[in-house]
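K.L.:
Quick one, structure for this:
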Amino acid sequence: MKKTFAFTSLAALAVAGAVSFTTLSAAQGTDEQPAVADAETAVAVDPSKEITIWRDPGCGCCDAYADYLEAEGYRVIRIDDRDFAKTSVSVGVPEEGLGCHLAKIDGYYVSGLVPAEIVERLVTERPDIDGITLPGMPQNAPGMAGKSGTLKTYAFDDGEVSVYSNE
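P.N.:
Now for the predicted structure:
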């Protein structure tokens, strides 16, 4: 009798466990699953791949540059700022070195149409500077028509300017 009672108790526990497992599995396939999926996809974007661009809303080359960065794997946030030049100077970009827009990535300012490989080098090497600038709108810069020739990018920090890249 004791063996039958023990066997019946074990069988009941096994059935209860199977029912609980089935119920939990079924619940995950309903409304509870999106919350789990959202938690999994809510991983923060790598700051070295998220870039904010302040640009003149009528500037087609700024949009072309943003599209170029997106094609290079960046998440681009575009902010319309008709007075981006004033904003640029306020963060340390030298007036004589202004590019056609201002960007910020991983704590650095980037002024102008700087190629993605130079931006990547900046956030990888992490030099002790405020940022870099590619002055003006060179025809061979990303977002412009041409594709060949060298581009001289400058580093700026506390009023000091030096060549960062000449490629």
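
K.L.:
drop to CA atoms for contacts and neighbour counts, all remaining ones
P.N.:
Noted.

K.L.:
From residue 4, how far out is residue 112?
P.N.:
As for residue 112, its distance to residue 4 is 83 Å (criterion: C-alpha to C-alpha, to the nearest Å).

K.L.:
what's near enough to touch the spatially most central residue of the chain?
P.N.:
When C-alpha atoms, centre = their mean is applied to the chain, the residue found nearest the centroid is residue 50 (1.6 Å). Neighbouring residues of residue 50 by C-alpha atoms under 8 Å, 6 or more residues apart in numbering: 74, 75, 76, 77, 105, 106.

K.L.:
Please generate a structure for the following sequence too, so the two can be compared:
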Amino acid sequence: MTRYKCTDNTLSRRALLITTALFPLASLAQPAVTVEVWKTPTCGCCKDWVKYLQESGFQVKVHDVQDTSAIRRRNKIPDDYGSCHSALVEGYALEGHVPAREIKRLLRERPAAVGLAVPSMPLGSPGMDGPAYGGRRFAYDVLLISHSGGADVYQKYH
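P.N.:
Okay, here's the model as predicted:
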């Protein structure tokens, strides 16, 4: 059996096989999407939503602010659709307790829109669904906010 000496310019057959086998896996790995969140420092449901996003595979960068209304205006979310925290993800605004499933759908579909909102703080939405809320759940809508300031139902939750 002939042995080949590995030099700086050649790969051993084993190294070549390992590299070839792992290359498809490396191409599948995608960096986590970052969601940037503005919330007040004492809001428990905001902290729960951040934790929920992290558990759903997002990286989260948190900014504690005293008032989120300026961020909401900067993100072009009308006050009628306001909630307790505002966020940005890949150029889209997120307002309130938006489910991760709809964020991922938004990023897949890429509609011409400002972003998504779950107005108010509906019980049963992500971050408003823990034991502290007694397991109560209310129906709510995830709204797709248009550039004109209007909104359409993007997804209903019952």
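
K.L.:
And residue 112 and residue 4 of the first structure? Which one has more around it.
P.N.:
Using other C-alpha atoms under 10 Å as the criterion, residue 112 of the first structure and residue 4 rank with residue 112 on top: 27 against 9.

K.L.:
quick one: contacts for the more buried one?
P.N.:
Taking C-alpha under 8 Å, 6+ apart as the test, what residue 112 of the first structure contacts is 98, 99, 100, 101, 102, 133, 134, 135, 136, 137.

K.L.:
As a markdown table, those with distance to residue 127 of the first structure would be great.
P.N.:
As requested, those are exported to a markdown table (distance: C-alpha to C-alpha, whole Å):
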| residue | distance to residue 127 of the first structure |
| --- | --- |
| 98 | 20 |
| 99 | 20 |
| 100 | 23 |
| 101 | 22 |
| 102 | 19 |
| 133 | 14 |
| 134 | 17 |
| 135 | 20 |
| 136 | 23 |
| 137 | 25 |
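
K.L.:
burial count for the residue nearest to residue 167 of the first structure when sequence neighbours are not counted?
P.N.:
Excluding its sequence neighbours, the residue lying closest to residue 167 of the first structure (C-alpha to C-alpha, 6 or more residues apart in numbering) is residue 150, at 4.7 Å. For residue 150 of the first structure, the count of nearby residues is 12 (other C-alpha under 10 Å).

K.L.:
now swap in residue 88 of the second structure and tell me
P.N.:
The tally of other residues near residue 88 of the second structure (other C-alpha under 10 Å) stands at 19.

K.L.:
how near is the nearest residue to it once chain neighbours are set aside to residue 56 of the second structure?
P.N.:
Counting by C-alpha to C-alpha, 6+ apart, the nearest residue to residue 88 of the second structure once its immediate chain neighbours are dropped is residue 36, at 5.2 Å. As judged by C-alpha to C-alpha, residue 36 of the second structure and residue 56 of the second structure stand 15 Å apart.

K.L.:
Out of the two, name the residue with the larger neighbour count.
P.N.:
Set residue 36 of the second structure next to residue 56 and count neighbours by other C-alpha under 10 Å: residue 36 wins out with 18 against 13.
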